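# build the 3D model from these lines:
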Amino acid sequence: MGFPERHSDQHRPAGAGATRPARPEDRYGTKPGPRPGGSHEPLFEPAPVRRSNLDPVGLPTSPLAPPAPAPAPPAAAPVDAPAAAPAVRPAARSDLTTLLGRTVLEARVQQICREYGLIPRSGEAVGSGLSRSYLSRDAGVELAADAHGMVTTVFLHFHGDDGFAPFQGEIPGGAGSDPRRSSLWATLGRPGEQGDPYRDRYLGDYGPWDRWVLAGFALHAQYGVDGERLERITLTRPDRRPRAA
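Below is the predicted model:
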């Protein structure tokens, strides 16, 4: 009772038009859950593995692009080299022509001697006694005096002659500081007297010389054998000739 069609199917002989299900699940379809027999197969088919987009199916693999180069560091700003320091010129010193005609005992003369480091040739300090010669090899300066201590001649040595350092500073009379004959001519003009080169039987060869009479003193310039390089300047009073050129 209840489902006559089902009963009729159950009592219908085999092979009479319908196939009788062998198992209940075949009759009503597969149900979810573990299958008879204890199978551990998954209920659903596993999802296919997705491939990376970097390697699509059916397309050739392209090589990876090289990494972008690192940015170059900013160029350093050029640094200016420090400017060269100007040449230091010796400080202005007292005019040596003011010594001419004055005695070494005067305070002003002794002050100038200390300024240039002048000492008697014998090595005694200025003021300890009279001397006929005072010198400073480091300054390139030499004085000559008479028996009474009066200064008669001032020598300025250039180019290290006779063991003196080259004189540094302005040449008296506004002659500048360039120890060359052409420079003296440019600043002092044509000399009043000139001399040709000559040979001393004991001291050797000498170049030409020039002499200017300036305000209050005379300037005698002795040159080398090349006729241009200044070797020594001799300063005297206008009425006196240089003791030795």
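# can we go C-alpha only for contacts and neighbour counts from here?
Fine.
# ok, and for the biggest helix by length in the chain, which residues are buried?
Longest helix in the chain by number of residues, with DSSP state H as the criterion: helix 107-116. Taking 16 or more other C-alpha atoms under 10 Å as the neighbour-count basis, helix 107-116 is seen to contain the buried residues 109-110, 112-113, 116.
# what of stretch 166-182?
Residues of stretch 166-182 classed as buried by neighbour count (16+ other C-alpha under 10 Å): 166-168, 170-173, 175, 179-181.
# and residue 167, how close does it get to residue 9?
With distances taken as C-alpha to C-alpha, to the nearest Å, residue 167 is found 147 Å from residue 9.
# please apply the same query to residue 232.
Using C-alpha to C-alpha, residue 232 is found at 154 Å from residue 9.
# ok, these two, which is more surrounded?
Legend: neighbour count by other C-alpha atoms under 10 Å for residue 232 and residue 9, higher for residue 232 (24 against 15).
# I'd guessed that one sits against residue 158; true?
Yes. The pair formed by residue 232 and residue 158 meets the contact definition of C-alpha atoms under 8 Å, at 5.6 Å.
# all helices of the protein, in order?
According to DSSP H, the chain carries its helices in the segments 4-11, 24-28, 107-116, 181-188.
# so for the last one, what gets flagged as buried?
Spelled out, that is helix 181-188. Across helix 181-188, burial judged by 16+ other C-alpha under 10 Å covers 181, 183-184.
# alongside the first, I'd like the structure of this one:
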Amino acid sequence: MGFLERRTRADDRYGTKPGPASSGSNEPLYAPRLHPDPRPSTPPPVPPVSEPREEVRSDLTLVLGHSVLEDRVQQICREYGLVSPSGVTMGAALSRSYLARESGVELAADAHGMVTTVFLHFHGDDGFIAYRGEIPGGAGTIPQRTALWERLGRPDEMGEPYHDRFLGDYGPWDRWMLPGFHLHAQFTPDGETLARITLTPPGR
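A predicted model of the protein is given here:
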């Protein structure tokens, strides 16, 4: 008995050897190791993302010489969010000016509500966000002097840089006499960057 006990304990030292499953299955003791496919998987095609279209708004020159009480003028002003400095919307009461700081647009009107001037601000002056969009008259969208010359040709009038004792330095200016309105472009002292455009009816 002692010999058998010692032999049994010796077998226990090395553990039980693997053998066929008790169910009698012929499957291998160890499943073969699967190797991943070395070829990179092709990701599914990504559908093209369409570029967001910039909102197309009405030509601001259409309000020049017209009353703020006209339906078409009020519609255009609503497109740009123009309101009086007191916050009154267009048509509720007459005002000498209408502002849309978030659009970079400003209108001036006479005492009878006739629109006399449209200002487009490009340089963040007086709290206006820079105007973004088509510059009237086919001047394009690039707020630079060379770009305006390329689109509109040589100006009908030009002015040199000047200094205002209260407002500081101003760059040169150009003016084009376009069909139906005049376009005055004021540039910054660097002579190239557009600061403001003033649109007026002919004869003003």
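# TM-score for the pair, please.
The pair, once superposed, lands on a TM-score of 0.78 when counted by TM-score structural alignment, normalised by the length of the second structure; 172 aligned residues with a C-alpha RMSD of 2.0 Å.
# residue in the first structure matching residue 150 of the second structure?
Taking TM-score structural alignment, residue 150 of the second structure has residue 186 as its aligned residue in the first structure.
# the most centrally placed residue in the first structure: what's it in contact with?
Centre of the first structure computed as the mean C-alpha position; nearest residue by C-alpha atoms, centre = their mean is residue 81, 5.4 Å away. Under the criterion of C-alpha atoms under 8 Å, 6 or more residues apart in numbering, the contact list for residue 81 of the first structure is empty.
# kindly provide the distance from it to residue 74 of the first structure.
The gap separating residue 81 of the first structure from residue 74 of the first structure is 21 Å, by C-alpha to C-alpha.
# residues near residue 151 of the first structure, how many?
Applying other C-alpha under 10 Å, we find 25 other residues in the vicinity of residue 151 of the first structure.
# swap in residue 113 of the second structure?
Other residues within reach of residue 113 of the second structure, judged by other C-alpha under 10 Å, total 20.
# need the counterpart of it in the first structure.
Looking across to the first structure (by TM-score structural alignment), residue 113 of the second structure lines up with residue 149.
# who are the contact partners of its match?
103-105, 130-132.
# okay, the residue lying closest to it once chain neighbours are set aside and residue 164 of the first structure: tell me how far apart.
When the adjacent residues along the chain are set aside, residue 149 of the first structure lies closest to residue 103, with 5.0 Å between them (C-alpha to C-alpha, 6 or more residues apart in numbering). In this structure, residue 103 of the first structure and residue 164 of the first structure are separated by 24 Å, where distance is defined by C-alpha to C-alpha.
# cool, residue 176 of the first structure as well?
20 Å.
# same check, this time on residue 133 of the first structure
15 Å.
# for residue 219 of the first structure, which of the helices of the first structure is the nearest?
Residue 219 of the first structure sits nearest to helix 181-188 of all the helices of the first structure, at 10.2 Å, using C-alpha to C-alpha.
# report the mean distance between that closest one and its aligned residues in the second structure.
Helix 181-188 of the first structure: mean distance to aligned residues in the second structure after superposition is 0.5 Å, counting by mean C-alpha distance after the TM-score superposition for the first structure.
# what number of residues are in the vicinity of residue 85 of the second structure?
When neighbours are counted by other C-alpha under 10 Å, residue 85 of the second structure comes out with 13.
# excluding its backbone neighbours, what's nearest residue 217 of the first structure?
Nearest one to residue 217 of the first structure, counting by C-alpha to C-alpha, 6+ apart, is residue 237 at 4.5 Å.
# quickly note the distance from that neighbour to residue 188 of the first structure.
According to C-alpha to C-alpha, residue 237 of the first structure and residue 188 of the first structure sit 17 Å apart.
# equivalent analysis for residue 132 of the first structure, please.
If you measure residue 132 of the first structure against residue 188 of the first structure using C-alpha to C-alpha, the figure is 31 Å.
# got a list of contacts for stretch 114-126 of the second structure?
Residues external to stretch 114-126 of the second structure that are found in contact with it (C-alpha under 8 Å, 6+ apart): 60-61, 63-68, 104-110, 128-131, 143, 194-201.
# quick one, strands of the second structure?
According to DSSP state E, the second structure carries its strands in the segments 97-100, 105-109, 115-121, 157-159, 162-164, 168-170, 173-178, 181-187, 194-200.
# can you give me the buried ones in the first one?
So the one you mean is strand 97-100 of the second structure. Buried residues in strand 97-100 of the second structure, counted by 16+ other C-alpha under 10 Å: 97-100.
# JSON lines please, covering these and showing distance to residue 7 of the second structure.
Output for those, formatted as JSON lines (distance: C-alpha to C-alpha, whole Å):
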{"residue": "97", "distance to residue 7 of the second structure": "110"}
{"residue": "98", "distance to residue 7 of the second structure": "107"}
{"residue": "99", "distance to residue 7 of the second structure": "104"}
{"residue": "100", "distance to residue 7 of the second structure": "100"}
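# from residue 84 of the first structure, how far off is residue 135 of the first structure?
When C-alpha to C-alpha is the yardstick, residue 135 of the first structure and residue 84 of the first structure sit 35 Å from each other.
# next: residue 220 of the first structure.
Taking C-alpha to C-alpha as the measure, residue 220 of the first structure falls 37 Å from residue 84 of the first structure.
# tell me the counterpart of residue 231 of the first structure in the second structure.
Counting by TM-score structural alignment, which is the criterion used here, residue 231 of the first structure corresponds to residue 195 in the second structure.
# what about its match, how many residues nearby?
23.
# and for the one 5 residues further on?
By the other C-alpha under 10 Å criterion, the neighbourhood of residue 200 of the second structure contains 22 residues.
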